Structure formats: structure tokens, C-alpha cells
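A.B. asks: got a predicted model here, sequence first, then my questions.
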Amino acid sequence: MSDITIWHNPACGTSRNVLGLIRNSGAEPRVVEYLKTPPSRADILDAVGRMGIPLRALLREKGTPFAELGLGDPALTDDQLLDAIAAHPILINRPVVFTPLGVRLCRPSETVLDILPEPQRGAFAKEDGAPVVDAAGRRSSG
């Protein structure tokens, strides 16, 4: 069993890039397609607590019912936000990665490099061709 977990959306390019970077380190993560298997309220609260961010920072606006649900209202409580996430898991921004070195919302995708226990094993480029890691496994400068 892997000690790395990713809350993944296979339709999201950033999520696919992060999964590729995890695999490029030699790890095969536990992949949770959170739209098919949404995390529990407790799991969501644990994740934001471990990331040290407010629950609101986990919300995704683009391509979600964020605006229609009025989730921009600062008066909403965490319980109300959790209710909205439970009803619409697409509101979870992605990908969220859990490793022994920490938990991060990996946007941009390179953020995952900060919490991977093993180094990159070779070159890696994002789907758009942008280099992330060079042939020696070092971060590319761009």
C-alpha cells in the first residue's frame, strides 16, 4: 500500500500532471477519484487542518456551482460550506496530495515536488510541454 494519496480528477490537466510527477518519483499512489468517491466531512476537515488553510481556500469556483450557491458570502460557516461540498464534490479544488512529508493542494502541479519523499527519476514535462523536471531529476527553471 502506498503512503501517498491523491484526490484526483482525471478530467483535470493539473491533476493528471501531479499524478505523473508522483509516478515519476517511483511511487504508485492511492488514487481517490473524489467525484466518484467523495471524502467525508471529517476527511475534508482533516485535510485542510493538515494543510493549515481555511476550508474556504479549498473551494473551487471555476466550473462549479460556487456562484449559484452563493458560496462567496463570507458569512457562511464551515458547516454550511461542508454541506455544499457534500452535495457538490466538484467544489473541492484539486488535486490534494497526502504524503509522509505533508498535505498540499498542488496548484501549480510543481507544488507536489515539495512533499514527495523520493526524488524524480528523470525528465518530466506537463501535458502542454512545459518542462518541470530535467533528465537529472532536478526542477527545470522554465
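C.D. replies: Everything's here; your move.

A.B. asks: only C-alpha atoms from now on, for both contacts and neighbour counts.
C.D. replies: OK.

A.B. asks: distance between the helix or strand where Leu81 lies and the chain's centre?
C.D. replies: Leu81 is part of helix 78-87, with elements assigned from DSSP states H and E. Chain-centre distance of helix 78-87: 18 Å, with Cα atoms, centre = their mean, to the nearest Å.

A.B. asks: quick one: contacts of it?
C.D. replies: Pro38, Ser40, Arg41, Leu55, Arg56, Leu69, Leu71, Leu91, Ile92 (Cα atoms under 8 Å, 6 or more residues apart in numbering).

A.B. asks: structure two is appended below for comparative analysis:
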Amino acid sequence: MSARIYHNPACGTSRNTLAMLEQAGASPEVIEYLKTPPTRDELVDLIARMGITPRDLLRQKGTPYDELGLGEDRWSDDELVDFMMAHPILINRPIVVTDLGVALCRPSEKVLDLLPEGAIGEYVKEDGEVVKGGAA
């Protein structure tokens, strides 16, 4: 199974998602998006494929979201993408791409929608929560 994850190794949700991909047998292409951000075209494509808006992808916690006034409704989608390009930390994570689709995997269990049914029997997250992947 091919997979790609836009990953931040400092993020527990991102680490759990990557571990679930690996447990499912994937050898995902790992893109540390803070070091290697997607191009503008790639980001716009990911947003479209997820079926969300740029605002839906904005991360608030630990970012310059408030300082930039991004909570205001005056910003267009193009402008919000411009902010994410200028400040990749504003891109929420992890974003996962597999043959079954593209999703922002928050919470990390959302990755199950992008894996074959039963690909993960059970996974124990870093905080001890058990995730069941369903039966094949």
C-alpha cells in the first residue's frame, strides 16, 4: 500500500498516525512539512482532495494564528493558503494520502478510513488509549 504523511515528529497525534500506518504494513513516505513544506499547488490539491476549506486546515494552537488575525472572516481562501505557505506551522497535521483517499488525521484514528478494513487489529496510542481497526 502506498502512503504519504505530512508529519511533525514533535506531535503525538502525528506520531500515532505514522505508527498506525506502519502497523498496517505501509512504508509511508514521511514528509516533515515544517522542514519541507508542500508547494502552494500541492497544498491546494490536498485541501481539495480532503473536501475541506483552507480555514478547516488552519492550526491555531502553538502558531501565529491570533497574532496574524486569522480568526477574522476577512481573509479569502487564497489569502489563508498564502499564510500557510509563509508559516507552515499553520498547516494542521498530520495529513495522510493513501490509495483510499486523503485526510487530516485528527484524531489519529481517522487514518483507519484510509486503510484497508482490518489492516490494524489493535493499536495502543502513546497515551494508552486502545484503537481497534476492525475485523477483516
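C.D. replies: Everything's here; your move. In this text, all values refer to a predicted model and were calculated from it rather than measured experimentally.

A.B. asks: just put the contacts of helix 78-87 of the first structure in TSV and tack on distance to Val133 of the first structure.
C.D. replies: Formatted as TSV, the contacts of helix 78-87 of the first structure follow (distance: Cα to Cα, whole Å):
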residue	distance to Val133 of the first structure
Pro38	31
Ser40	34
Arg41	35
Leu55	31
Arg56	31
Leu69	39
Leu71	37
Leu91	30
Ile92	27
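
A.B. asks: can you name the two of these that are farthest apart?
C.D. replies: Largest separation among these by Cα to Cα: Ser40 and Leu69, giving 20.2 Å.

A.B. asks: so for the helix holding Leu81 of the first structure, what gets flagged as buried?
C.D. replies: Residues Leu81, Leu82, Ala84, Ile85, Ala86 are the ones in helix 78-87 of the first structure that count as buried (16 or more other Cα atoms under 10 Å).

A.B. asks: check stretch 35-48 of the first structure too.
C.D. replies: Leu35, Pro38, Pro39, Ile44, Leu45, Ala47, Val48.

A.B. asks: same deal with stretch 10-21 of the first structure?
C.D. replies: Thr14, Ser15, Arg16, Asn17, Val18, Leu19, Gly20, Leu21.

A.B. asks: just the ones in helices from those residues, please.
C.D. replies: Among the buried residues of stretch 10-21 of the first structure, the residues falling in helices (DSSP state H) are Thr14, Ser15, Arg16, Asn17, Val18, Leu19, Gly20, Leu21.
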